[in-house]
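Peer 1: following is a predicted model, sequence given first.
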Amino acid sequence: MTIRAISGLAALADAADAFLIDQFGTIHDGETPYPGAIETLRTLRAAGKRVILLSNSGRRASNNIHRLAAMGITADCFDASLCSGEVAWQVLRAAPPAYLRRRCRVLLFARDPALDILEGFDIAPVETAEEADLVMIAGSEADRHGYDALWSRMAPAAARGVPAICTNPDRLMLAGGRLHPGAGALAEAYQAAGGTVRWFGKPHADVYDAALALLPGVPHARIFGVGDSLEHDIAGAVAAGCRGLLVRTGIIDGLDDAALRVEMRRFSTLPDAVAPRFAF
């Protein structure tokens, strides 16, 4: 298994017309842009490349864009910003499942208490699994409360057969410089316990369908998914017919080539190239 190492995105300039670029772990650490990331985004656009920021953020797009702007990643850095929470909202509004066509009591798991991903529906937030008609898994607070505490709140709903929606499939998240179980890990456990989960976000198709709709006429083979997750950013891009650039930051920071090959085999995914970081 050969890893094609490149120093930056300039090596892909002749092969790419557009980039689907991950956020957390790729261009920022959740609070601060990585060195050179903003300049790289602007350089890509100046070179005529289309730049779509594609995130597994479980919130709506407006929240995500506001958060990016607060870091200095302003609208001139990208052509569009698309996140799993926004795609979930659009899909659910277009074809609401039965439990959202009536008043629905929602148990939310997220980094903050906002339920904007269910804006326009008749919902009532609840605090316990016993009250819930729906479990919404938009984020993880495992770094704050511990995984076991979160799962103990969620497990009774799975046992009751309460449906769940996951708008952030990331199984790992970085917080405080450490890896913790992400929303995707909670959703996987929910599914394993017999609950049903509807997934939105990378690597699932809905978010790529929405992203590719923003790039009409661009051959998929000339679109690169860029990110730090083989399981989400690279596998999702490849499944959509695009190509992949893995950056060695975020959740794979510190992995050597041997460990990286193990991960590639684990997820049956081979990126077209690997770069040390997001840089031109």
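Peer 2: Nice, I can see it.
Peer 1: from here on, contacts and neighbour counts on C-alpha atoms
Peer 2: Fine.
Peer 1: against Leu118, how distant is the residue nearest to Phe121 when sequence neighbours are not counted?
Peer 2: Ranked by CA to CA, 6 or more residues apart in numbering and with sequence neighbours excluded, the top spatial neighbour of Phe121 is Leu100, at 6.6 Å. Distance check for Leu100 against Leu118: by CA to CA, to the nearest Å, it reads 9 Å.
Peer 1: the more surrounded of those two?
Peer 2: A count of neighbours by other CA atoms under 10 Å puts Leu118 above the other of Leu100 and Leu118, at 21 against 18.
Peer 1: against Leu246, how distant is the more buried one?
Peer 2: Taking CA to CA, one finds Leu118 at 33 Å from Leu246.
Peer 1: please apply the same query to Arg93.
Peer 2: Applying CA to CA to Arg93 and Leu246 gives a distance of 33 Å.
Peer 1: if you count what's nearby, which of the two comes out ahead?
Peer 2: More crowded of Arg93 and Leu246, by other CA under 10 Å: Leu246, with 26 against 16.
Peer 1: and the longest helix for the protein?
Peer 2: As assigned by DSSP state H, the longest helix anywhere in the chain is helix 147-160.
Peer 1: buried sites along that one?
Peer 2: For helix 147-160, a neighbour-count test (16 or more other CA atoms under 10 Å) marks Tyr147, Leu150, Trp151, Met154, Ala155, Pro156, Ala157, Ala158 as buried.
Peer 1: ok, now how distant is the spatially most central residue of the chain from Ser81?
Peer 2: By CA atoms, centre = their mean, the chain has its centre lying nearest to Asn56, at 1.8 Å. Asn56 sits 11 Å away from Ser81, going by CA to CA.
Peer 1: picking up where we left off before, so the residue nearest to the centre of the chain touches Val87, yeah?
Peer 2: No: counting by CA atoms under 8 Å, Asn56 stays clear of Val87, with 10.0 Å between them.
Peer 1: quick check: neighbours shared by those two?
Peer 2: Gly201 (CA atoms under 8 Å, 6 or more residues apart in numbering).
Peer 1: residue boundaries of the helices in the stretch 1-150 of the chain?
Peer 2: 37-46, 61-70, 84-94, 142-145, 147-160 (DSSP state H, counting those that start in this stretch).
Peer 1: in stretch 78-95, what counts as buried?
Peer 2: Buried, per 16+ other CA under 10 Å, within stretch 78-95: 78, 80-90, 93.
Peer 1: for these, which one is nearest Arg265?
Peer 2: Ser84 (26.1 Å; CA to CA).
Peer 1: for the closest one, which non-adjacent residue is spatially closest?
Peer 2: Gly201 (4.5 Å).
Peer 1: if we can go back for a sec, wait, what's in contact with the residue nearest to Phe121?
Peer 2: Per CA under 8 Å, 6+ apart, neighbours of Leu100: Phe121, Asp122, Ile123.
Peer 1: also this one, for the comparison:
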Amino acid sequence: MTSFPIIDGLSAIADRYDALLCDVWGVLHNGERAYPGVPEALANFRAKGGRVLLLSNAPRPSDVLPAMFEGMGIPLDVYDGILTSGDATKAYLASHKHGTRCYLIGMERHLTLFEGTGVTRVEEDAAEFILAASLFDADTEEPEDYRTQLEALAARKLPLVCANPDIVVESGDRHIYCAGALARLYEELGGNVVYFGKPHGPIYDIARARLAEIAGGEIADARILAVGDGMATDIKGAEAAGIDALFITGGIAAADCGDHPERPDADKIAALMAAARLHPVAAAARLVW
């Protein structure tokens, strides 16, 4: 088996690209603080004329995130914009495709997804559809805790809108379940799910349009690099969209990429990618310059 190309930093391939579609959780930060070297890597890419669009499966509108990022050590001037699955979800809710009465599985902060859409949060017995943004308490719950409830909702044939396709994310030194895990279970139970965010195609169409706005003109797919740590979201989504990807091994998949997060094993990465039939252009332990 051929070993996988591992680079020390973004500078090794940066000249091949004019824009980054950069994942956030697991690449820029661990849910609590920025990884060392990340702000500098983004700043250096922009200094050479590159554009940076943060592309996140966060189930919240993007306008609430800059302040949170600053608190983690990611300043405003190292990126050009943010696009979240929450943005795409909110636009979809406003279409009233499934009605206006929604049962929310998520936290109080996710009520921002309803603002200006004409959709109202209701109890599950009055709902026309479900919005899954997160578990109610991701620190203590797992998807199986929702099986009985989801079985009843699926029996009513209520569509479920998933605002975050991620299955798990890194939070500090733990992994926590996301809305994608609930959506997967709902599908297993026979329910219909509509997904927003990576790896699904619509988010990449929106991202291309946003990059064109930022750059003042269209950027060819061949000059865009997606950066992410999620094989099933970031890497799979970029490949399906015809965009190169850089796989960050020190995030959610760190345990599968070697014995130490900062020293990925090229053979193990090659085996992972072969099994998943994915073809990122390179891998790096962290997003550094």
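Peer 2: The structure has been received and is ready for your questions. Everything numeric in this text was worked out from a predicted model, so none of it was measured.
Peer 1: TM between them?
Peer 2: The TM-score (TM-score structural alignment, normalised by the length of structure 1) is 0.90; 274 aligned residues with a CA RMSD of 1.9 Å.
Peer 1: re the thing from before, which one of the contacts of Leu100 of structure 1 sits closest to Ala138 of structure 1?
Peer 2: Ile123 (15.7 Å).
Peer 1: please work out how many residues are found near the nearest residue to the closest one once chain neighbours are set aside.
Peer 2: Of all residues not flanking Ile123 of structure 1 in the chain, Cys104 sits nearest, at 4.7 Å (CA to CA, 6+ apart). With neighbours defined by other CA under 10 Å, the count for Cys104 of structure 1 comes to 18.
Peer 1: one step back: now do the residue nearest to Phe121 of structure 1 against Thr196 of structure 1, distance only.
Peer 2: In terms of CA to CA, Leu100 of structure 1 sits 15 Å off from Thr196 of structure 1.
Peer 1: would you map the strands across the stretch 1-150 of structure 1?
Peer 2: For the stretch 1-150 of structure 1, the strands defined by DSSP state E, counting those that start in this stretch occupy 18-21, 50-55, 80-83, 104-109, 123-126, 134-137.
Peer 1: now render the ones you listed as a markdown table, adding distance to Thr167 of structure 1.
Peer 2: Formatted as a markdown table, the strands of the stretch 1-150 of structure 1 follow (distance: least, CA to CA, whole Å):
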| stretch | distance to Thr167 of structure 1 |
| --- | --- |
| strand 18-21 | 18 |
| strand 50-55 | 10 |
| strand 80-83 | 9 |
| strand 104-109 | 10 |
| strand 123-126 | 17 |
| strand 134-137 | 6 |
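Peer 1: among those, which comes closest to Asp206 of structure 1?
Peer 2: Short answer: strand 80-83, nearest of the strands of the stretch 1-150 of structure 1 by CA to CA, at 10.8 Å.
Peer 1: burial count for the aligned partner of Asn44 of structure 2 in structure 1?
Peer 2: In structure 1, the residue paired with Asn44 of structure 2 according to TM-score structural alignment is Thr43. By other CA under 10 Å, 16 other residues sit near Thr43 of structure 1.
Peer 1: repeat for Glu188 of structure 2
Peer 2: 12.
Peer 1: and it, what's its match in structure 1?
Peer 2: Per TM-score structural alignment, Glu188 of structure 2 is aligned with Ala192.
Peer 1: still on that earlier bit, of the contacts of Leu100 of structure 1, keep whichever come out buried.
Peer 2: Using 16+ other CA under 10 Å, the buried members of the contacts of Leu100 of structure 1 are Phe121, Ile123.
Peer 1: need the contacts of Leu100 of structure 1 in CSV (columns: distance to Gly8 of structure 1).
Peer 2: Converted to CSV, the contacts of Leu100 of structure 1 look like this (distance: CA to CA, whole Å):
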residue, distance to Gly8 of structure 1
Phe121, 44
Asp122, 47
Ile123, 46
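Peer 1: where does the one helix or strand Val238 of structure 1 maps to end up in structure 2?
Peer 2: Secondary structure from DSSP states H and E places Val238 of structure 1 in helix 235-239. Mapped onto structure 2 using TM-score structural alignment, helix 235-239 of structure 1 spans residues 236-240.
Peer 1: tell me the secondary structure for Gly244 of structure 1?
Peer 2: Using DSSP: H, G, I helix; E, B strand; the rest coil, the secondary structure recorded for Gly244 of structure 1 is strand.
Peer 1: let me see the contact set for it.
Peer 2: Phe224, Gly225, Val226, Asp233, Ile234, Ala237, Val238, Pro271, Asp272, Ala273.
Peer 1: can you tell me how far it is from Ser140 of structure 1?
Peer 2: Distance from Gly244 of structure 1 to Ser140 of structure 1, by CA to CA: 27 Å.
Peer 1: which residue is the nearest non-sequential neighbour of the match of Asn44 of structure 2?
Peer 2: That would be Phe280: by CA to CA, 6+ apart, it lies 7.5 Å from Thr43 of structure 1.
Peer 1: rewinding a little: return the residue of structure 2 aligned against the residue nearest to Ser84 of structure 1.
Peer 2: So Gly201 of structure 1 corresponds to Gly197, using TM-score structural alignment.
Peer 1: how about that match, secondary structure?
Peer 2: coil.
Peer 1: am I right that it is in contact with Ser56?
Peer 2: Yes: the pair Gly197 of structure 2 and Ser56 qualifies as a contact (CA under 8 Å) at a distance of 7.5 Å.
Peer 1: these two - which one has more neighbours?
Peer 2: Gly197 (29 against 25).
Peer 1: let me see the contact set for that one.
Peer 2: Counting by CA under 8 Å, 6+ apart, Gly197 of structure 2 has contacts Ser56, Asn57, Thr84, Ser85, Ala88, Ala163, Asn164, Pro165, Ile203.
Peer 1: does the last one touch Asp87 like I think?
Peer 2: So that's Ile203 of structure 2. No: contact criterion CA under 8 Å: Ile203 of structure 2 and Asp87 do not qualify, at 9.4 Å.
Peer 1: okay, Tyr204 of structure 2 and Gln149 of structure 2: tell me how far apart.
Peer 2: For Tyr204 of structure 2 relative to Gln149 of structure 2 (CA to CA), the value is 33 Å.
Peer 1: how about the contacts made by the nearest residue to Tyr195 of structure 2 once chain neighbours are set aside?
Peer 2: The spatially closest residue to Tyr195 of structure 2, leaving aside those adjacent along the chain, is Cys162, at 4.9 Å (CA to CA, 6+ apart). Going by CA under 8 Å, 6+ apart, Cys162 of structure 2 touches Thr89, Leu131, Ala132, Ala133, Ala179, Gly180, Ala183, Val193, Val194, Tyr195, Phe196.
Peer 1: what residue in structure 1 is paired with Cys162 of structure 2?
Peer 2: So Cys162 of structure 2 corresponds to Cys166, using TM-score structural alignment.
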